[in-house]
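Trainee: Build me a model:
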Amino acid sequence: MEAIPRKIIHVDMDAFYASVEQRDDPQLRGRPLAVAWGGRRSVVLTASYEARPYGVHSALPLYRALERCPDLRVVEPRFEAYREVSRLIRSVFQTYTPLVEPLSLDEAYLDVTTPRMGGPSATRIAQAIRAGIREQTGLSATAGVSVNKFLAKLASGMNKPDGLTVILPAEVDALLARLPVGAFHGIGPATAARLDAMGIQSGAQLRAASQDDLVTRFGAMGTHFWRIAHGLDDRPVEPDRPSKSIGTEETYSDDLRTIQAVQARLPVLAEGVERRLARAGLAAHTVILKLKFDDRRVITRRVTLPGAVHRAPELAELAARLLTSGLLAGRGVRLAGITAAGLCPVGETPSQPQLFGGLAWNA
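Mentor: Prediction:
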């Protein structure tokens, strides 16, 4: 018996933190705005749509954002406010389905194959959810609808802000074929560069590549790339899945040969972790450094703190302290990553003033 196609919705709030700030402070409406902690080494957590034409976006260092947009208003994040809005948003989701998988405070997957209400049309349910969110919070949301998580998330990124995109089964092949590989969720700039070196720039070319060849080049991720190129994703929506860790990794086309070269990449990795922690409203008690070498060996080093950290400079400095010259031992670093674990809500356990006092290091 043929399985019934699933109906998956991916909902992503529009410039969430900035939109909450503009909603709550009329003086910020219509103005370029960035949500970021103060300090030259801070990064932008969210930029309002008025700031984006200036090239201001999330993960951009704050000093660069101010250079690009001298009139930029900067406000520090208020996670208690964001969590309260997120609670209202999730109550709207629960009206239609118990199968809700939150990815962060402002993003979630919903399985509406057999909804509680709203009828059989996933498109109409997505419309109703967007209307319910606006009614409950005064904020706009963008939604994507399709038959699996990968396609639903791809759809939600196509028509922001305040949009709704549906990818029907009959449209999948043609749509994926014409996309650049960098538009596939999970393929970052470094991987796109490696694919480009193989002569693969488009979805059509990725679809034409053999799975065995991709696995040879990319290991287990090669299977993932082959599957998403064909629109395949059988992951279920997992309700109330707690975040155990949040991390960012980079794979390098040219191996990093010195400790200084690896250290130079840590701030970029830390900014990625900060951004993901911020979206989830979380901080970390444990920071993990991961290195994969040219001989395929993988090692990790970790440090556990009495307090919790969530800002990129702190994460990068902790990772740098875990990175010792003896770890490389003459080997090239093919991949580096920073992971935050031991997660808790921001503000629940404040960072300690003596950041590096009383730490538990584990080699």
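
Trainee: From here on, just use CA atoms for contacts and neighbour counts.
Mentor: Will do.

Trainee: Now do the buried residues in the longest helix along the chain.
Mentor: Using DSSP state H to define each element, the chain has its longest helix at helix 259-280. Across helix 259-280, burial judged by 16 or more other Cα atoms under 10 Å covers 259, 262-263, 266-280.

Trainee: And the next helix or strand past that helix?
Mentor: With elements assigned by DSSP states H and E, the helix or strand that comes after helix 259-280 is strand 282-293.

Trainee: Helix 259-280 and that following strand, what's the angle between them?
Mentor: Per axes from the mean of the first three to the mean of the last three Cα atoms, to 10 degrees, the angle that strand 282-293 makes with helix 259-280 is 150 degrees.

Trainee: Who are the packing partners of strand 282-293?
Mentor: Helices and strands touching strand 282-293, by 3 or more Cα pairs under 8 Å, 6 or more residues apart in numbering; DSSP states H and E, are strand 298-309, helix 312-322, strand 333-345.

Trainee: Can you add mean neighbour count and distance to Asn159 and give these back as JSON lines?
Mentor: Putting these into JSON lines (neighbours: other Cα atoms under 10 Å; distance: least, Cα to Cα, whole Å) gives the following:
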{"stretch": "strand 298-309", "mean neighbour count": "20", "distance to Asn159": "34"}
{"stretch": "helix 312-322", "mean neighbour count": "21", "distance to Asn159": "30"}
{"stretch": "strand 333-345", "mean neighbour count": "22", "distance to Asn159": "31"}
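
Trainee: May I see the buried residues of stretch 198-213?
Mentor: Buried positions in stretch 198-213, judged by neighbour count with 16+ other Cα under 10 Å: 200-207, 209, 211.

Trainee: just curious, which of these is nearest to Glu84?
Mentor: Checking the buried residues of stretch 198-213 against Glu84 with Cα to Cα, the nearest one is Gly203 at 39.8 Å.

Trainee: Which ones among the buried residues of stretch 198-213 map onto helices?
Mentor: Using DSSP H, the buried residues of stretch 198-213 in helices are 203-207, 211.

Trainee: Quick one: the residues you listed as a markdown table, columns for distance to Ala190 too.
Mentor: Converted to a markdown table, these look like this (distance: Cα to Cα, whole Å):
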| residue | distance to Ala190 |
| --- | --- |
| Gly203 | 17 |
| Ala204 | 20 |
| Gln205 | 18 |
| Leu206 | 16 |
| Arg207 | 19 |
| Gln211 | 20 |
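
Trainee: and for comparison, fold this next one:
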Amino acid sequence: MDAFYASVEQLDNPELRGKAIAVGGGSKRGVVSAASYEARKFGVKSAMSGALAQKLCPHLIFVKSNFDRYREVSQQIRKIFFEYTDLVEPLSLDEAYLDVTENKMGNPSATLIAQEIREKIKEKTGLNASAGISINKFVAKIASDYNKPNGQKTVYPKEIASFLEALEIRKFHGVGKVTAEKMYGLGIFTGRDLKEKSLEFLAENFGKSGPYYYNAVRGIHLSEVKPNRIRKSLGAERTFSENISSEVYMLERLEHIAEEIERRLKKSKVAGKTVTLKIKYSDFSLHTRSKTLSYFIASKELILETAKELLYQEKMKDSVRLLGISLSNLNTDKKIKVEDEPKDLYIQLKFKF
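Mentor: Sure thing, here's the model as predicted:
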């Protein structure tokens, strides 16, 4: 979906249409969840602090998030997907992979199916969607961003090599800011540069991710579309309006977080063994501490007890601006197949206080 949260807000509030808006980020410590395309022209983007967003775009309008509404629209969109195939792998509320090799419409053209789906989404929700079509998830993912907003891109088998070779390295799925900087230092700026590096070179410099990069630039990606993705972790965090240094206040906040996690665990009917405490200090340095238990837990009391132990494990270095707890090593892990791409499958569930 194109600027999904922001587009839903503009759809529901006509006075916001055509204006630069940001969902979230309105408070002193707020972070932007989504930005309209009118705001993106000024450099505003998701995960940016509200203060910076306002500086870049002085006339920016901040809107409170409404995730119940976003989920409602997301369900409408997914119903459309299932009209075409049961092989739907949701990545988030606004994005999914579809395998239409064999589809319910009997349509041999994935390109035409994508066009139909986008038209139905527009007709039923009033929102624009973009699509990428190719022989595997990796290439389709890259192609989906190619003609945004409200467009689609098909990369045919014979075009894959030239398409990936011409691609700027930051466009490769799985190459984040830190990895890109490292690649720049090694003289890798495009897919063509990456393709010239040997498997041994990439493995030496990027470890287990090396073979993934070696295959990806050659269009090799064997991960199937998985209709039932297994959650690998579940967590919640809170950014404070003012930095806190008192452990009493920290424990109070952790109790609220543990309570929220318990609620989500019960809803998902899962439990986990590994508790991770996340601490972001006032200087923005991020620290995590983990402990793996010998048994599965799902109660607020046990989660909080372990989080307390982790909190006291080391002396606090500074005042704290964010605390978070996550539970991993879930009792669903036995069903997990390791994907062949070096991405972090950590699912962070944020909530408002």
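
Trainee: does Asp255 of the first structure count as helix, strand or coil?
Mentor: strand (DSSP: H, G, I helix; E, B strand; the rest coil).

Trainee: Could you find the counterpart of it in the second structure?
Mentor: In the second structure, no position corresponding to Asp255 of the first structure is assigned, as judged by TM-score structural alignment.

Trainee: got it, and Pro32 of the first structure?
Mentor: Per TM-score structural alignment, Pro32 of the first structure is aligned with Ala20.

Trainee: ok, its match touching Leu56?
Mentor: No - the pair Ala20 of the second structure and Leu56 fails to qualify as a contact (Cα atoms under 8 Å) at a distance of 11.2 Å.

Trainee: Neighbour count: the two, which is higher?
Mentor: Ala20 (22 against 16; other Cα atoms under 10 Å).

Trainee: how much space is there between the residue nearest to the more buried one when sequence neighbours are not counted and Lys122 of the second structure?
Mentor: Take Ala20 of the second structure and drop its neighbours on the chain: the residue closest to it by Cα to Cα, 6 or more residues apart in numbering is Ala39, 4.2 Å away. Distance of Ala39 of the second structure to Lys122 of the second structure, given as Cα to Cα, to the nearest Å: 22 Å.

Trainee: the more surrounded of those two?
Mentor: Legend: neighbour count by other Cα under 10 Å for Ala39 of the second structure and Lys122, higher for Ala39 (24 against 15).

Trainee: secondary structure element for that one?
Mentor: Secondary structure assigned from DSSP H and E places Ala39 of the second structure in helix 37-40.

Trainee: What is the mean deviation of the helix or strand following that helix from its aligned residues in the first structure?
Mentor: Following helix 37-40 of the second structure in sequence order, the next helix or strand is helix 50-56 (DSSP H and E). With mean Cα distance after the TM-score superposition for the first structure, helix 50-56 of the second structure departs from the first structure by a mean of 1.1 Å once superposed.

Trainee: Pretty sure Cys344 of the first structure sits against Leu282.
Mentor: Yes - contact criterion Cα under 8 Å: Cys344 of the first structure and Leu282 qualify, at 5.4 Å.

Trainee: ranges for the helices of the second structure?
Mentor: Counting by DSSP H, the second structure has helices at residues 4-12, 37-40, 50-56, 67-82, 110-125, 137-144, 160-165, 177-185, 191-195, 199-206, 209-216, 247-268, 300-311.

Trainee: hang on, the earlier thing: so the helix holding Ala39 of the second structure corresponds to what in the first structure?
Mentor: Using TM-score structural alignment, helix 37-40 of the second structure pairs with 49-52 in the first structure.

Trainee: cool, and stretch 134-148 of the second structure?
Mentor: Matched against the first structure by TM-score structural alignment, stretch 134-148 of the second structure falls on residues 146-160.

Trainee: now Ile303 of the second structure: how far from Thr276 of the second structure?
Mentor: From Ile303 of the second structure to Thr276 of the second structure the distance is 10 Å (Cα to Cα).

Trainee: Pick out whichever of those two has more residues nearby.
Mentor: Ile303 (26 against 20).

Trainee: Against Leu323 of the second structure, how distant is that one?
Mentor: Taking Cα to Cα as the measure, Ile303 of the second structure falls 14 Å from Leu323 of the second structure.

Trainee: returning to that earlier point: contacts for the match of stretch 134-148 of the second structure, please.
Mentor: The contact list for stretch 146-160 of the first structure, computed with Cα atoms under 8 Å, 6 or more residues apart in numbering, reads 5-12, 14, 109, 142-145, 163-169, 184-185, 228, 231-235, 237.

Trainee: Could you tell me which of those residues count as buried?
Mentor: The buried subset of the contacts of stretch 146-160 of the first structure (16+ other Cα under 10 Å) comprises 6-12, 14, 109, 142-145, 163-167, 184, 228, 231-232, 237.

Trainee: wait, Ser294 of the second structure sits on Thr274?
Mentor: No - applying Cα under 8 Å as the test, Ser294 of the second structure and Thr274 come out as separate, 9.1 Å apart.

Trainee: any idea how far the residue nearest to the spatial centre of the second structure is from Gln348 of the second structure?
Mentor: In the second structure, the residue lying closest to the centroid (Cα atoms, centre = their mean) is Ser92, at 6.9 Å. As judged by Cα to Cα, Ser92 of the second structure and Gln348 of the second structure stand 11 Å apart.
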